[in-house]
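S.K.: Sequence first, predicted coordinates after that:
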Amino acid sequence: MANRKNLNPEDSPRAAFGERLRRLREERGWNQEALSERMGYSASHISGVETGARPATAKFAASADKALGTGDALTRQWDAIANPAILDGFPAYIVQEGRAVEIRLFELGIIPGLLQSHAYAAAINGGAVQRGAITEQQAQERLALLAKRQRALERPSPPQLYAVLDESCIRQRVGGVKVMPEALDHLLDIARRPNTVIQVAPFALGERRSFYKPVTLVTLPDRAQVSYAESAHSGQLQRDTRYVAPLFTAYHQLQAEALSQADSMAMIEQVRKEIS
């Protein structure tokens, strides 16, 4: 134990993967040799991954999930690290999203990714391809990653999901009349789930709006809270309570000012009729 290396998951996505692998192994009372026997990788290989000296692979992550009985948790984390089509900073957020017991979203202009229908998400990424912002391959990688994130909301104990959507999210016609009605139907279906609350912040809210840019707030199993926000080129995960706590307060204020879920669903249904 004297040579045990301290791991800081905030150092890098690779470090976060290694720290999680070590933590899961030790929770089961296994040493590296015991995990080696179950995975088919050498103990030194596992040690290298845990300390960040050696990168994991898709095969390694899948083998670790199987050995540890963690479903696809480590595979999803590896996908987030390896996926080159996503913003710097986003892999670190993906790790926290996968652990979340509560997720709070505020979005402007478009329906948030976790609430998007496949056709809607494809239209968003198709537009990015047309602008030359990403390649076709990167668009497919983004869609695959989004599908995995969405499936996590359907696990046996899904997180409680709160979403406040600016009215522009439901009125901006992404993909035209072939895509948008289905996207709104999908949004209404999600709103009917017992673990989901969707509200619309109407244009009339004006200066009472708490946020003027998208924000994501996550509560973890130990009740720790983190926030995530994006700029044009990077994403930032914030853990410092001094910065995160005021965001939660502002979010609760926004929920109080926004339409109730019943009135929000009525507005979404009305917009759905107008598009049809």
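M.R.: Received it, and whenever you're ready, just let me know what you need. Numbering: from 1, shown residues only.
S.K.: From now on I want contacts and neighbour counts done on CA atoms only, so please keep to that.
M.R.: Noted.
S.K.: where exactly do the helices run in the stretch 151-276 of the chain?
M.R.: 167-171, 180-191, 241-257, 261-275 (DSSP state H, counting those that start in this stretch).
S.K.: Against that first model, consider the following:
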Amino acid sequence: MLNRKELDPERSPGAAFGQHLRMLRDERGWTQEDLAERMGYSGTHISAIETGRRSPTPQFAHSADKAFGTGDTFERRGRAVRHTALLEGFPEYVANEVRASEIRLFELGIIPGLLQTPEYAAAITTGAVRRGAITEHQAEERMTLLAKRQASLERDPAPLVYAVLDESCIRRTVGGPGVMAAQVERLAAFAELPNTVLQFAPYDLGERRSFDLPVRLLTLPDRSMVAYAESAQQGRMERDMRFVQPILTAYHQLQVEALSQAASMTMINQVRKGTP
């Protein structure tokens, strides 16, 4: 079959769910449209589940078990997907991030994962565990994935990384003064790399700030682009350039409005000295 996407069940519980769905469908000789008709969904929906672009709902998993006669197999696999600490769409984003030639980031409130020290990242996940937002196991899952993502930045050739951070990222103390001091040093070191640009969007940017939610843009090796944005409960991958292009334009506008890298380093030095 042309353009058949290879699936990696080790990537995430969602990927494993999708791979199992495709395997059983192939065994029966059904097309995605055949399965869609049996389950009461569209072929596009089946494709999105198989490739991990969408997470299976309890209703979808129940319908899959009914269509295949698999008891509660898909319902159990679906619970594993929902219990992961990763938002819908994020595993697919990561699969693209580790091969992207250019990475553009905008973040609010916290330092982006790619730029976090292990201690800063641990403080974030520990806080989530204490609030009951995630389990200890989910925290470990997040930390393991983050380490893999950060290691991927050392590939050759290294990707170009552009990071625009809201001023709140550096003003908000996470993990205590010692952890924050080390994190600030990590940002300074990042800014000195030949393949990076670091800028801050100051508070007084006001309504000229382009985004109210974190945004990530990737340029892939074939020069195609994808965008990923998330709220507290949901992430979304966007591949259609009709929708990616306005996000890219807004990002460029934000870069123009944000502090230069030199001025951003001045802000870092102010934080180092404890001055406003």
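M.R.: Nice, thanks for sending it over. Because the structure is predicted, anything quoted here is derived from the model rather than measured.
S.K.: TM value for the aligned chains?
M.R.: With the length set by TM-score structural alignment, normalised by the length of structure 1, the two chains reach a TM-score of 0.72; 212 aligned residues with a Cα RMSD of 2.4 Å.
S.K.: Of the helices of the stretch 151-276 of structure 1, which is nearest D222 of structure 1?
M.R.: helix 241-257 (14.0 Å; Cα to Cα).
S.K.: Quick one: average offset of that closest one versus structure 2, please.
M.R.: Mean deviation of helix 241-257 of structure 1 relative to structure 2 after superposition (mean Cα distance after the TM-score superposition for structure 1): 0.6 Å.
S.K.: what's that helix packed up against?
M.R.: When contacts are defined as 3 or more Cα pairs under 8 Å, 6 or more residues apart in numbering; DSSP states H and E, helix 241-257 of structure 1 sits against strand 196-201, strand 225-230.
S.K.: now the strands for the stretch 51-200 of structure 1?
M.R.: 102-107, 160-166, 196-201 (DSSP state E, counting those that start in this stretch).
S.K.: With mean neighbour count and distance to E257 of structure 1 as added columns, please give those in JSON lines.
M.R.: JSON lines is the format used below for the strands of the stretch 51-200 of structure 1 (neighbours: other Cα atoms under 10 Å; distance: least, Cα to Cα, whole Å):
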{"stretch": "strand 102-107", "mean neighbour count": "21", "distance to E257 of structure 1": "13"}
{"stretch": "strand 160-166", "mean neighbour count": "22", "distance to E257 of structure 1": "10"}
{"stretch": "strand 196-201", "mean neighbour count": "24", "distance to E257 of structure 1": "7"}
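S.K.: Columns distance to K273 of structure 1 on top of those strands, output as JSON lines?
M.R.: Shown next, in JSON lines, are these (distance: least, Cα to Cα, whole Å):
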{"stretch": "strand 102-107", "distance to K273 of structure 1": "22"}
{"stretch": "strand 160-166", "distance to K273 of structure 1": "19"}
{"stretch": "strand 196-201", "distance to K273 of structure 1": "17"}
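S.K.: Those strands: which one's closest to D263 of structure 1?
M.R.: The minimum distance between D263 of structure 1 and those falls on strand 196-201, with 8.1 Å, by Cα to Cα.
S.K.: which strands and helices sit next to that closest one?
M.R.: Using 3+ Cα pairs under 8 Å, 6+ apart: strand 196-201 of structure 1 touches strand 160-166, helix 180-191, helix 241-257, helix 261-275.
S.K.: repeat that with 7 Å
M.R.: Using 3 or more Cα pairs under 7 Å, 6 or more residues apart in numbering; DSSP states H and E as the contact test, the elements touching strand 196-201 of structure 1 are strand 160-166, helix 180-191, helix 261-275.
S.K.: between the second one and strand 196-201, how big is the angle?
M.R.: Relative orientation of helix 180-191 of structure 1 with respect to strand 196-201: 130 degrees, computed using axes from the mean of the first three to the mean of the last three Cα atoms, to 10 degrees.
S.K.: same thing with the shortest one?
M.R.: Using the same axes, to 10 degrees, one finds that strand 160-166 of structure 1 and strand 196-201 are set 20 degrees apart in direction.
S.K.: again, but for the last one
M.R.: Regarding helix 261-275 of structure 1 and strand 196-201, their directions subtend 70 degrees when assessed with the same axes, to 10 degrees.
S.K.: Distance check, the residue nearest to L188 of structure 1 when sequence neighbours are not counted against A147 of structure 1.
M.R.: Closest residue to L188 of structure 1 apart from its sequence neighbours, by Cα to Cα, 6 or more residues apart in numbering: M265 at 6.6 Å. Using Cα to Cα, to the nearest Å, M265 of structure 1 is found at 24 Å from A147 of structure 1.
S.K.: Please say which of those two ends up with more neighbours.
M.R.: Between M265 of structure 1 and A147, M265 has the larger neighbour count (other Cα atoms under 10 Å), namely 20 against 17.
S.K.: Which residue in structure 2 aligns with that one?
M.R.: Using TM-score structural alignment, the equivalent of M265 of structure 1 in structure 2 is M265.
S.K.: swap in L68 of structure 1?
M.R.: Counting by TM-score structural alignment, L68 of structure 1 lines up with no residue in structure 2.
S.K.: burial of L68 of structure 1, as a residue count?
M.R.: If you count neighbours by other Cα under 10 Å, L68 of structure 1 ends up with 18.
S.K.: try E140 of structure 2
M.R.: Residues within reach of E140 of structure 2, counting by other Cα under 10 Å, total 15.
S.K.: Compare the helices and strands packed on helix 241-257 of structure 1 and give me the one nearest R4 of structure 1.
M.R.: Minimum separation from R4 of structure 1 across these (Cα to Cα) falls at strand 225-230, 28.4 Å.
S.K.: Give me the buried stretch members for that closest one, please.
M.R.: Buried residues in strand 225-230 of structure 1, counting neighbours by 16 or more other Cα atoms under 10 Å, are found at 225-230.
S.K.: With distance to E167 of structure 1 added, can I get these in CSV?
M.R.: CSV is the format used below for these (distance: Cα to Cα, whole Å):
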residue, distance to E167 of structure 1
Q225, 27
V226, 26
S227, 23
Y228, 22
A229, 20
E230, 20
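S.K.: Please identify which of those residues is nearest to T51 of structure 1.
M.R.: Nearest to T51 of structure 1 among the buried residues of strand 225-230 of structure 1 is V226, at 24.5 Å by Cα to Cα.
S.K.: was I right about that closest one contacting Q238?
M.R.: Yes. Using Cα atoms under 7 Å, V226 of structure 1 is in contact with Q238, at 5.6 Å.
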